[in-house]
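Q: sequence-free structure coming up:
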């Protein structure tokens, strides 16, 4: 973060060292000039190094190979240090304990960078990693229950045996959001790459959810995974159109309620068509006519609605019969209805037997 290099000095305070390394000899204690993207209320009070940033916020201070970095991080967190924006690339943080016991909410690690860090067995319950990076970090056997990863870079993160119940990732992944922006700007190569990364992340999250039997979460990640795959297909291709149709129909097999809504919409649409094209009952025309009263036309519409339900479910009582254009509509509705009912059974059983 380039903004971290700017100094922060509250009004009325003594002169502090600038972030370019210049020192004021009259200053008793130089503090870290970390600048948080969300405002000055997230300041760091740690002693500054020559760069003007403290040990944890200075990207140029390597955390890799430091034997006691885990213990130092735990102590830093426990004494109330500013965890937002810390840089812990490639740090050995195996079994690190960053859980705030007896307090509401976990540690706030927003904007923190844990690129390729070893976080195996880490205790990160309810921690907040929003806008940060866990790219290629190893979270094997870690506990991230209730943690927040909104707009966090999760590309390549290892989630084998990771406890991920109730995690929060927001409406879109970081890569997904950036991909949509790139697509709107006409940068299709960049957008396709970002969508591919998003698909990979959703796949890893789905597999991790399935391994722990969290099938509701796994179903959501499956929908997002297949959506990202669809975004990589040519815009007007048959393959993309078919994928979109399956999504609209049933959410890639994860949303039975969509099948119900589609069925109701089709029944109502067909009933309106029958109402204007007409059907027959005992040789008499049933449908809209200007000569009839509002009450009579209303009863005629409900007759058409009844016929639409019978046709959709392929019951075929035979009391009403289609005429003219209604025959084509009835044939189409019957075929679609039988397919939709079968689809609903498959999707519903899939959801209920997990």
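A: Thanks, I have the structure now. Only a predicted model underlies this, so the values are computations on that prediction, with no experimental measurement involved.
Q: all contacts plus neighbour counts: C-alpha atoms, from now on.
A: Noted.
Q: can you tell me the helix or strand for the closest residue to residue 218 other than its chain neighbours?
A: The spatially closest residue to residue 218, leaving aside those adjacent along the chain, is residue 206, at 4.6 Å (CA to CA, 6 or more residues apart in numbering). In this assignment (DSSP states H and E), residue 206 forms part of helix 188-211.
Q: Which strands or helices does that helix pack on?
A: Applying 3 or more CA pairs under 8 Å, 6 or more residues apart in numbering; DSSP states H and E, one finds that helix 188-211 makes contact with helix 174-184, helix 215-231.
Q: What is the neighbour count of the residue nearest to residue 218?
A: Residues near residue 206, counting by other CA atoms under 10 Å, number 23.
Q: Tell me if I'm right that it and residue 214 touch.
A: No: counting by CA atoms under 8 Å, residue 206 does not reach residue 214; the two are 9.1 Å apart.
Q: which residues does residue 56 contact?
A: For residue 56, the contacting residues are 86, 87, 88, by CA atoms under 8 Å, 6 or more residues apart in numbering.
Q: Adding neighbour count and distance to residue 227, write these out as JSON lines.
A: Below are the contacts of residue 56 laid out as JSON lines (neighbours: other CA atoms under 10 Å; distance: CA to CA, whole Å):
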{"residue": "86", "neighbour count": "22", "distance to residue 227": "33"}
{"residue": "87", "neighbour count": "24", "distance to residue 227": "33"}
{"residue": "88", "neighbour count": "25", "distance to residue 227": "33"}
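Q: let's bring in a second model and compare:
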């Protein structure tokens, strides 16, 4: 397209626009992606670049026909820092064949505009296309950018305080390390997908229905922000401040929130499945029964995950389940709290089994009590002490002991949460003992005949009598109308001791469930 004399002639596909900033990492990557070659291999001649590039895909059909302002470009595209908003306001192009004044016009093409340090306070650019624009250190406070296309723009130190960016497209933006200010901004339905806005300020912003899939918004301030219904799938929000933020109906599946401050944040009806919340502050966080925390956390299902702090995934899982347990208990959901308590204990059991499998002979853990006793008993000869110490190192394996204790607790009481397992074990023990007693024999206290399987009594009557004796022995009632014979006495002693232990355990489990 030929440009009339005295006009800007800027095109988004202009090689000069890309070449002048080839030292910029973002622009270099953009050029390489467009051309498919290294920048040093591309001729500086525009004709050569044109032959190598699909201009239609780069938007070459658009050419700026605004009047030249400085350096051969219009006021929008001239490489001039700190532009005044009045110049920009007057330079708006009215649509063809209309009588609408330029300052009121919408839907304008402003691709590749240069607005570094520009004063854009209160400017109206709604539904405009600003792809590839330079916005570093620009002031967008109180501006209207509703529905604008800001994809692939360059950000850094931008102030968008109280700006209207509703339904705006901010995709594929790589903001610099300077803080961007979105405080109190209207960002309803804005699309931040695949963008990077670390260290930004979103305090008090309205992000209802915003899309932030795969966005990097780590170390940001979201305090008192409203993020209801937002899509934050796979977003990175590590170390961000989300105090008093509202996340109702938001989707944070696989979002990274490690180290975030979620104090008094509202996550009712939100989805936090597989989200990373290690070391996040959950005090006062509001949830309801519709809040999806998932049956298992991310760190338990992805044990091969590598982290910067080298913390084992199972250790992170223990921390998460403990935090979830306290969170659900604080919000009045005892059944969910019991679930996360069981998950916490189950992960602890897995951790101890892992440590047990790593145990190698003399490198086992030595109980601290043995070391303390050994250091204080000076009267024992040193050879005997060393012998006892070496024996303890080979025999006593603390991780194995812990693993077995966790395993027994899991099988018998489900870590103290299942009274039915205690009842089932008790019934099975009574039945097994009832089967064993006739092998040795039980005797009535009023007679001399011994009840065994070989006696003249029917087998059903033998089992009924034996089951009765086993029951009263287990419950330690001992009416005295039966007594065991032979080795059955030892079995009766074991059964009475086990019965007392299991009944005490049942009382403990019932009392524990009542405290949730």
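A: Nice, thanks for sending it over. This is a predicted model, so every value here is computed, not measured.
Q: Once they're superposed, tell me the TM-score.
A: Scored by TM-score structural alignment, normalised by the length of structure 1, the superposition of the two chains gives a TM-score of 0.72; 307 aligned residues with a CA RMSD of 3.8 Å.
Q: ok so, going back, look up how far residue 164 of structure 1 lies from the residue nearest to residue 218 of structure 1.
A: Distance from residue 206 of structure 1 to residue 164 of structure 1, counting by CA to CA, to the nearest Å: 11 Å.
Q: coming back round to it: buried ones in the helix holding residue 206 of structure 1, by neighbour count?
A: 190-192, 194-209 (16 or more other CA atoms under 10 Å).
Q: Can you lay out the helices and strands packed on helix 188-211 of structure 1 as CSV showing mean neighbour count?
A: Below are these laid out as CSV (neighbours: other CA atoms under 10 Å):
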stretch, mean neighbour count
helix 174-184, 18
helix 215-231, 20
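Q: Kindly reformat the ones you listed as JSON lines containing distance to residue 65 of structure 1.
A: Output for those, formatted as JSON lines (distance: least, CA to CA, whole Å):
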{"stretch": "helix 174-184", "distance to residue 65 of structure 1": "30"}
{"stretch": "helix 215-231", "distance to residue 65 of structure 1": "36"}
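Q: Out of these, which gets nearest to residue 251 of structure 1?
A: Across those, residue 251 of structure 1 has its closest neighbour in helix 215-231 (6.4 Å, CA to CA).
Q: Next secondary structure element downstream of the closest one?
A: Next element after helix 215-231 of structure 1 (DSSP H and E): helix 238-250.
Q: In terms of secondary structure, what does that following helix contact?
A: Under the contact rule (3+ CA pairs under 8 Å, 6+ apart), helix 238-250 of structure 1 is packed against helix 215-231, helix 256-277.
Q: quick one on the thing from earlier: can you say which of the helices and strands packed on helix 188-211 of structure 1 is nearest to residue 27 of structure 1?
A: helix 174-184 (41.1 Å).
Q: So which elements touch the closest one?
A: When contacts are defined as 3+ CA pairs under 8 Å, 6+ apart, helix 174-184 of structure 1 sits against helix 188-211.
Q: got the angle for the helix it packs on vs helix 174-184?
A: Angle of helix 188-211 of structure 1 versus helix 174-184, following axes from the mean of the first three to the mean of the last three CA atoms, to 10 degrees, is 150 degrees.
Q: what's residue 304 of structure 1 in contact with, if anything?
A: Counting by CA under 8 Å, 6+ apart, residue 304 of structure 1 has contacts 271, 272, 274, 275, 279, 286, 287.
Q: corresponding residue for residue 332 of structure 1 in structure 2?
A: Matched by TM-score structural alignment, residue 332 of structure 1 corresponds to residue 494 in structure 2.
Q: typo on my end, it should be residue 237 of structure 1
A: Match for residue 237 of structure 1 (TM-score structural alignment): residue 400.
Q: now swap in residue 86 of structure 1 and tell me
A: For residue 86 of structure 1, the aligned position in structure 2 is residue 215, judged by TM-score structural alignment.
Q: residue boundaries of the strands in structure 2?
A: 442-444, 450-451, 482-484 (DSSP state E).
Q: Only the buried residues of the first one, if you could.
A: What that stands for is strand 442-444 of structure 2. Neighbour counts over strand 442-444 of structure 2 (16+ other CA under 10 Å) mark 442, 443 as buried.
Q: which helices and strands does it pack with?
A: Counting contacts by 3+ CA pairs under 8 Å, 6+ apart, strand 442-444 of structure 2 packs against strand 450-451, strand 482-484.
Q: residues making contact with the longest one?
A: Residues outside strand 482-484 of structure 2 that contact it (CA under 8 Å, 6+ apart): 437, 440, 441, 442, 443, 444, 445, 469, 489, 492.
Q: And for the shortest one?
A: Residues outside strand 450-451 of structure 2 that contact it (CA under 8 Å, 6+ apart): 438, 441, 442, 443, 444, 457, 462.
Q: any idea which of the residues you listed is closest to residue 152 of structure 2?
A: Distances from residue 152 of structure 2 to the contacts of strand 450-451 of structure 2, taken by CA to CA, are shortest for residue 438, at 85.4 Å.
Q: dump the residue contacts of that closest one.
A: Residue 438 of structure 2 makes contacts with 451, 452, 453, 462, 466, as judged by CA under 8 Å, 6+ apart.
Q: cool, and residue 16 of structure 2?
A: residue 46.
Q: And for the aligned residue in structure 2 for residue 66 of structure 1, the neighbour number?
A: Matched to structure 2 by TM-score structural alignment, residue 66 of structure 1 sits across from residue 180. Residue 180 of structure 2 has 25 neighbouring residues, counting by other CA under 10 Å.
Q: How much space separates residue 180 of structure 2 from residue 418 of structure 2?
A: In terms of CA to CA, residue 180 of structure 2 sits 53 Å off from residue 418 of structure 2.
Q: Quick check: residue 264 of structure 2 touching residue 285?
A: Yes: Residue 264 of structure 2 lies in contact with residue 285 (CA under 8 Å); the separation is 4.4 Å.
Q: need the contact list for residue 266 of structure 2.
A: By CA under 8 Å, 6+ apart, the neighbours of residue 266 of structure 2 are 244, 245, 246, 247, 248, 285, 286, 287.
Q: Grab the nearest non-local neighbour of the aligned residue in structure 1 for the first one.
A: Going back to what we said before, that points to residue 244 of structure 2. The alignment partner of residue 244 of structure 2 in structure 1, by TM-score structural alignment, is residue 121. Closest residue to residue 121 of structure 1 apart from its sequence neighbours, by CA to CA, 6+ apart: residue 142 at 4.1 Å.
Q: what about the one you found, how many neighbours?
A: For residue 142 of structure 1, the tally of surrounding residues (other CA under 10 Å) stands at 24.
Q: so what corresponds to it in structure 2?
A: Checking TM-score structural alignment: residue 142 of structure 1 goes with residue 265.
Q: so who does its match touch?
A: Residue 265 of structure 2 is in contact with 242, 243, 244, 245, 246, 247, 284, 285, 286, counting by CA under 8 Å, 6+ apart.
Q: I'm done for today, thanks for sticking with me.
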